[in-house]
Each structure stands twice: as C-alpha cells, then as structure tokens.
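Below is the sequence, then the predicted model.
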Amino acid sequence: MKQKKLLKNLFILFLTILISIPHNTVYASSLTTSKFDVATDTAYKLELDYQQLNPIFSANDNTNSVTSSITLPTVCMNQSTVIWYSDNEAIISSNGKVTRPTGSDTIVTLTAILINNNQTRVKQFYVLVKGTQIIVPNLTGISDNYVVTENEKVYLSGMIYATSKLTNVTVQLFKNNNKVISETKVNPQATSFNLNSISFDPNYLNLTKGTYQIKIFVASENYFDTSTPLKVCTLTVTKDKKDLLDDERDILSIIFSNNDKSSSVISNIILPVLGKYGCTITWQSSHPSIINSQGIVTRPLYDTKVKLTATLSFFGISVKKTFNLEVLGTYVKNTITIKQSENVINNKNTISLNWNSNLRGHDLKSVRQTTIQIFTYGTNDLRFEMTADTTLTSCTTRLDPGVYTVRITYNSSSYKTLASGETTIIMK
C-alpha cells in the first residue's frame, strides 16, 4: 500500500515538472521546405497531434455533460502515442469507462501524455459527469393489512412503477420484526412489476396464529437504497376470521372532541370507517338530523338521546355494535341578567358589567365555570373572551366605541350549560 502511494506521488511530481517545462511550439507556416522534412520532423508531428487530440464523446454527450463512456485515443494520426490518466478512476477510468456518481454532478480531470520519438507533450481536459437522479419507485394498490386463516394462501396486491428498469424486488416475511421467515427475490428488468405474483402459504411455512410483517424492498437503475423497505404491511394469521371481527368489535370506539363524552355531546365526533385488521365500518343513527353517519352533530333544542349502530364487515362476515349518546340541547331554562354600569370616570373606553342568575340551591352549587364573551353586534367577531373556573358575577374590560353583544354562561363540570344570558351594550 505504501509503495503504491509512493509511485502515485512520484507520478504526480513527474506530471508537475513536465507541465512546467516550456515547449517550443512549431507551426508549419513558420518553417520553410528547405529547413525540414515534414515526414521526419518530430516536433512538428507532435504539435499537430497535440492540437488535434480530443476525447471522443458518445452521442449527445460533450465536455459539459457526460453520461456514457468516452473513447480516449491511444495513437494519433502522426503516430504519437497517448497515455491517459484520470484524477477520479471511480467515475472515469483511464480507458474511458464512465460510472456516473449518485446524486451530484462531478468534474473529472483527464490528463493525456503524448510521446513521439522521446519528445513529450501534456494536455488536460476537464469534463463534467452528470450524476444519476434518485427517483423513488411508486407503489400503488398495496394493502396495509392481509388476513388469512392458517390453511389459506395469501397473495400480495398492487403494482410497482419506476422511471428506469427495476433491478431487484425483494419481499421478506418477518415475525416480531427481527427474524426472516421467508424471502422472495425477483429481477424484473422492466419499469413495472405486479406483486400479485408473490404469495405466502401459512400452512407450508408453519405460520401459527399471530401477526407478521411483510417488508418490500425495491431497487432500480436510478434508485439504489436496498436497506430501507419501501413498504411494510401486516399479515394476520387466524384460525377463524370471525374471531378477528369480534376483536375489532371489542376495540371499536367513538372519538369525542374536546371535553365531550357519551353522556354530554355538543361537538362533532369521529366515527372510524376502517378497522385494525382492514374491516369496513358503516354507521347508522337513530336521529340522523342530530348526529349523521359521518359524525356531524347538530344540537337540538332539548337534550336528546341518540343511538349509533356500527356494522363491521369483511370477507362476507358482519357484526354490529351500538353506542348510546346524549346530545345536549341549546335551551337553557335558567337565565342570567346582565347590567351595564356607567363608564368608569376618566377612562371612557372601560366598561364594568355585573350580573345575577335565577339559579338556586344545588343548581347554583353545580356551577364550575363562567364564560364571558363580547361580540361586535350582529356578527361573530369575538372582541373579548374570558373563562374562569368559578362563579363570577362581574368583570371590567376595555372596548372601543361601538355596539356589542355580551354573552355570559354558567357551565357544570361536564360543560353542560346551567344558565345563560345576553344583552346589548353601547360604548360611546
């Protein structure tokens, strides 16, 4: 290794000295016929070969854009011998073979040494080798979940598309994400591949009831990452698919907004449409005008109970699950009376409000939150809002001159409205 490095350094030193030596260029026009013989004049022939020497590029390539191998002449027209050297053999070898770099373009220096009857000239060329663009292949129609019984074969679904030829498709089956149980490798040599040609037989592989991972690795002529799977799917093996559907039913739940729960719904809810194992879920409501099948909530005037029924289906099997909810109405029998005091002296932009409600006894003790909201009159433009976890009866704030709507509500710990009131105020 040290000897090879020493030889390389000596060669670089040789080139440096050779390039630094001045050369007397001889042109045909400067010589008379009586002073030299064209056939034998070495300097003249060397100069002609030096001027005419160039790398020969493939079609559509040039010095500023190299994508294919280059022809590097080794003998010139006037019998000068040429020795080539590259400062980056990994990209352009000394015989002109080009290996495009991954990613960025790269400049390579090619050095030609012309030799004729012990006389030498050195010529250098700077060429730009274009990098290969990394384009990730596209996977479409591939399922996230496959479910089979222990005696049922599973076929993958979907297509792989690439912008260049696919050189490798590897599909591995894992247990607990660490042990490869089965591996299939394909070399498509085409720009697309149908995954339906790959299958797993749980019976042949002795797969027991449980969950497995399917990892799909892809490589193409312009995508080389074979260490990271482009897709990871789940394979569930079961004795009876009905058992999985029962599991889906057991874990199915409704997702509530904010502080809502089944006994006090005031906002939209999320109704799942796809189960963990890939089953489809459809919903029916006993009161579609209050909660529809997409989970949109329209609050009624009075509190109303709504029953939602979920139907879970896959592989021709269906089960149902019901949920009982209560949507809180907008009507509030208790009221809050709001009074506006006179503008605070010396500050006409400040207003003081006080109020009282007709709540009594247990209802009054149930108040856990006070919300004060002030809107520009006739709009939903909120100009002031304050929430306190106690029973307030007054507040002071600053407002610009104008007309406003004041809304005050008392809420319980379950955010049910116990009392509310509205009034209009004028700031001069």
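Okay, I see it. Numbers count the residues shown, from 1 in each chain.

CA only for contacts and neighbour counts going forward, please
Noted.

Which parts of the protein are helices?
2-20, 42-52, 202-205, 241-251, 361-365 (DSSP state H).

Quick check: which of the ones you listed is buried the most?
helix 42-52 (a mean of 19; mean count of other CA atoms under 10 Å).

which other helices and strands contact that one?
Helices and strands touching helix 42-52, by 3 or more CA pairs under 8 Å, 6 or more residues apart in numbering; DSSP states H and E, are strand 106-116, strand 119-129.

JSON lines for the ones you listed, including distance to F384 and mean neighbour count?
Output for the helices and strands packed on helix 42-52, formatted as JSON lines (distance: least, CA to CA, whole Å; neighbours: other CA atoms under 10 Å):
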{"stretch": "strand 106-116", "distance to F384": "61", "mean neighbour count": "20"}
{"stretch": "strand 119-129", "distance to F384": "64", "mean neighbour count": "16"}
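
Distance to I19 for those strands - can I get that in TSV?
Conversion of the helices and strands packed on helix 42-52 to TSV gives the following (distance: least, CA to CA, whole Å):
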stretch	distance to I19
strand 106-116	10
strand 119-129	6
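
For T387, which of those strands is the nearest?
Taking CA to CA, strand 106-116 is the member of the helices and strands packed on helix 42-52 nearest to T387, at 63.1 Å.

what packs against that closest one?
Right, strand 106-116 is packed against helix 42-52, strand 81-86, strand 119-129 by 3+ CA pairs under 8 Å, 6+ apart.

can you state the direction angle for it and strand 81-86?
Strand 106-116 runs at 160 degrees relative to strand 81-86, counting by axes from the mean of the first three to the mean of the last three CA atoms, to 10 degrees.

Included below, for side-by-side comparison, is a second structure:
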Amino acid sequence: MNVLLIGSGGREHALAWKIAASPVLTKLYCAPGNPGIADEAECVALDPADHAAIVAFCKEKAVDFVVVGPEAPLVAGIADDLRIAGISVFGPSRAAAQLEGSKGFTKDLCARFNIPTGAYGRFADAAAARAYVEKQGAPIVVKADGLAAGKGVVVAMTVQEALDAVDACFDGAFGGAGAEVVVEEFLDGEEASFFCLCDGRTAVPFGTAQDHKRVGDGDTGANTGGMGAYSPAPVMTQAIIDRTMRELIEPTMRGMAEIGAPFSGVLFAGLMITGDGPKLIEYNTRFGDPETQVLMLRLKDDVLLLLKAAADGALDQMSVRWNDDPALTVVMAAKGYPASPQKGSVIRGVDVAQSDTVRIFHAGTAEKDGALVANGGRVLNVTASGKTVQQAQDAAYAAIARIDWPEGFYRRDIGWRAIAREKGEL
C-alpha cells in the first residue's frame, strides 16, 4: 500500500514511525514532513493547504491511502477533496470536522443530543460576552470559537481575567478564530484524553492519556498545545470508559449521522472527570499532540490496518491491543514558547539519547548547514516506556540530559499525578 501522511509535527513523526513498521506498507510519503520523519518516509515539499496539489501528487504516485495529521486541512475540507478524487483517506469531512473547527457547533450539538458538558453561551460581539461573564462570575472559561493552535482558551480565575480574554479574542489576538467566542462553565475535576477510531457508524476505543497543558511546573503559566503526556490515564477506569462511550461518544456518533455529517476518523474527547462522571471539555477531530507519541509507543497492532478499516467502514471487524507498560513523553520547547519561540538554535545529541526504551520524535525541527535546528515552539518529544510511570519518567529525563540544547526548556514534572498514584499519595 502506498501511503501519504500529511503533517510536519511530533504527532506525524510518531504516526510515520508506526506506519513504517506495517508489513502491508509499500511506500510512505509525508508532506511536508521534518528531519525526523525523513528517517521513516520520503518527505515531499507539498503545502497541506494546497488540496489540488495533494490530489495531483496522489494520482502521480499511485497513492492508495492518505492519513491527515493536523486539524487545519481537515477543517478546510481536504478529506472531501480526496474522496471526490477517488482516494481513500483517514479523516472527517469538512462538515464533521466542525466538531473541532467550531467550539460553538460542538456545544450546540451537546445541548441537542444531551451530551454531558458545561453550561455555555455563544457570542458574536464583545459586549454580550462581557455581560455574560459578569453575570456568571469566576472561575469561568473563555474560548475562541475557531482553530487557534491550542492557544485560544483562557481558564479565568477572576472576572477581570475573563473580560480581558473576551477583549483579546474580539481584538484579533487569534485572528478569525476569535470572531466568535464561547464562554463556558468552569468544570472541576481531573482532565483526561480519550480517543476513538470511527468509521461513520462504529466507534472503537483507541486509548487514554493525560496531557499537561500549562507551560510551567506545577501546572502553572500559560496554556500551550501540550508540554507532555502519559498513557494510560489511571483516572480513565473501565467504568469511566464505559460511561464515556455510552453518554458521550455514542450519542455524538448518532447525532452527527442525524444531521448529515457522519463522523469518520479519530474522535479525540478532552474530558473532565467530575464528581458526576465524565463531561466533555472539547472535541478534536485528529490525533492529539503529544498524546499520539505515547499511544504509538504502546500500540501492539498494525496502525495502518486500523486506520484503513476506519476509512473503509470496517471497524466492526477490528479490535485494538495495547502493551501494558505505560509510556510518557516530555516536550522540549524553544525558549519564548508559547508566545514567541526563538528559532534557529542548534540541537545536538538527539541520536545518542535514543535507546531501546526511548524514542525521540521531532516536532518543530529543521536542517540548516548540516545541523539540526529549532524551527518551532514545541521542538522535540522525548518519549519513553517503563514498567511504571516512574520508570518511564526516569528514562525520558535521563535521555533529555544527553541532549545538548541550551536554548530549549521543558517541564520537570511530567507524569506527576500518575506517579503520586503509584506511591499511594493520591
């Protein structure tokens, strides 16, 4: 099978690494890829936003199957364009990708189909949003409605912080993504990431993880795209998984089919596990980053066959098996992230830091004059497995100590909650 993977980040490197191990793979391309992905695939200089060029490339190279990594091409309808051209693709239609492309769309869907989530209001002007904030009080959550690269969310602990967030959205801090704002109830509990592979009718659980969104140790500082993750998430017990499937995923699948936008691809539920059970924070319509990195390290099965079954409507014939050992990933980011990351600094020692239990996935990297350099905010994902989360954490940080990159930084407490559980402290 000839496969094209679209994307250039750590998520795509992890997918490329796992797809490359499939015995049914003939040739793997990645557009545009990165220096790490180049070890697993032939990287091609295609812009994921240029759908016509992607389709033409697939026809020229006899590509049988396309896997779309990032959300922006999905929201822009790349899966529709590929399907119209007769090319099999893993990813939702433009209509179904609204689950990520519009937070207001998802909240309205939850309200219509009784899917547990926080109370909310949708606003197209600042005055109405500000009035809602002042009426509800704090803590409260302010979200840009559209895609904002994981940065359009403010968990406001004071009313003034929420009002400032509303103003920032409408003043253009997130471009068109902030033209509409969702203000929602603050949910108290423990966050978790839950994934399902979907084929329009069937949804199959595809692992759990816990992300670390805040930039600083102790869950402090600005929200980011994710500073690290581990899998599985202990809070996602089988009972909670069963409730999530029954109360959130299955009604979402039915609801999307009912409105004429059946969901195919991966449905990523960001959950808050509250005293009342799981509630939806938000849906994403692609694999998480950095959660994919730990999921791929734990997955026993051929990921390519699973993704193709989702695209072909054949998930009712598939099951998913996992290694019991937990996995953990630490994000190494460029100084200045998430506001203004510094690009161009040289990174050394990545190859020697890898081992049988440690994989380093490239996120924002590039090659310049024969050297590996930082080319984004989140730059490397140092990913390790172990018999316990503590062992996986120890292995990841030992690998980081072998990487020579003074201009990088990372959190030093990834996995703290799971480790506390292992020690009986939670």
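Received it, and whenever you're ready, just let me know what you need. Everything numeric in this text was worked out from a predicted model, so none of it was measured.

tm score of chain vs chain?
The TM-score (TM-score structural alignment, normalised by the length of structure 2) is 0.18; 129 aligned residues with a CA RMSD of 7.1 Å.

re earlier: tabulate the helices and strands packed on strand 106-116 of structure 1 in CSV, adding columns for distance to R398 of structure 1.
Formatted as CSV, these follow (distance: least, CA to CA, whole Å):
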stretch, distance to R398 of structure 1
helix 42-52, 87
strand 81-86, 78
strand 119-129, 69
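
can you map out the strands along the stretch 51-200 of structure 2?
Applying DSSP state E, counting those that start in this stretch to the stretch 51-200 of structure 2 gives strands spanning 65-68, 88-90, 120-123, 140-144, 153-156, 181-185, 190-199.

Provide the count of other residues in contact range of T405 of structure 1.
Using other CA atoms under 10 Å, T405 of structure 1 is surrounded by 19 other residues.

And for V159 of structure 2?
If you count neighbours by other CA under 10 Å, V159 of structure 2 ends up with 18.

how much space between it and A144 of structure 2?
17 Å (CA to CA, to the nearest Å).

Over to G10 of structure 2?
Using CA to CA, one gets 24 Å for the distance from G10 of structure 2 to A144 of structure 2.

Those two - which one has more neighbours?
Neighbour count, other CA under 10 Å: between G10 of structure 2 and A144, G10 has more, with 32 against 29.

Thought H362 was touching the more buried one, still the case?
Yes. Using CA atoms under 8 Å, G10 of structure 2 is in contact with H362, at 5.2 Å.

any common contacting residues for these two?
380-381 (CA atoms under 8 Å, 6 or more residues apart in numbering).

Ok, which of the helices and strands packed on strand 106-116 of structure 1 comes nearest G361 of structure 1?
Among those, strand 119-129 comes nearest to G361 of structure 1, with 86.2 Å by CA to CA.

quick one: that closest one to helix 42-52, angle?
Going by the same axes, to 10 degrees, strand 119-129 of structure 1 is angled at 10 degrees with respect to helix 42-52.

In terms of secondary structure, what does strand 119-129 of structure 1 contact?
helix 2-20, helix 42-52, strand 106-116.

can I get these in CSV with distance to Q213 of structure 1?
Shown next, in CSV, are these (distance: least, CA to CA, whole Å):
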stretch, distance to Q213 of structure 1
helix 2-20, 49
helix 42-52, 63
strand 106-116, 40
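
Select, out of the helices and strands packed on strand 106-116 of structure 1, the one closest to L166 of structure 1.
Of all these, strand 119-129 comes closest under CA to CA, at 23.3 Å.

Okay, M272 of structure 2 and A239 of structure 2: tell me how far apart.
Taken as CA to CA, the span from M272 of structure 2 to A239 of structure 2 is 15 Å.

quick one, which of these two is more surrounded?
Between M272 of structure 2 and A239, counted using other CA under 10 Å, the more crowded position is M272 (21 against 9).

Quick check: next helix or strand after the helix or strand containing the more buried one?
Using DSSP states H and E, M272 of structure 2 falls within strand 264-274. Counting by DSSP H and E, the next helix or strand C-terminal to strand 264-274 of structure 2 is strand 277-284.
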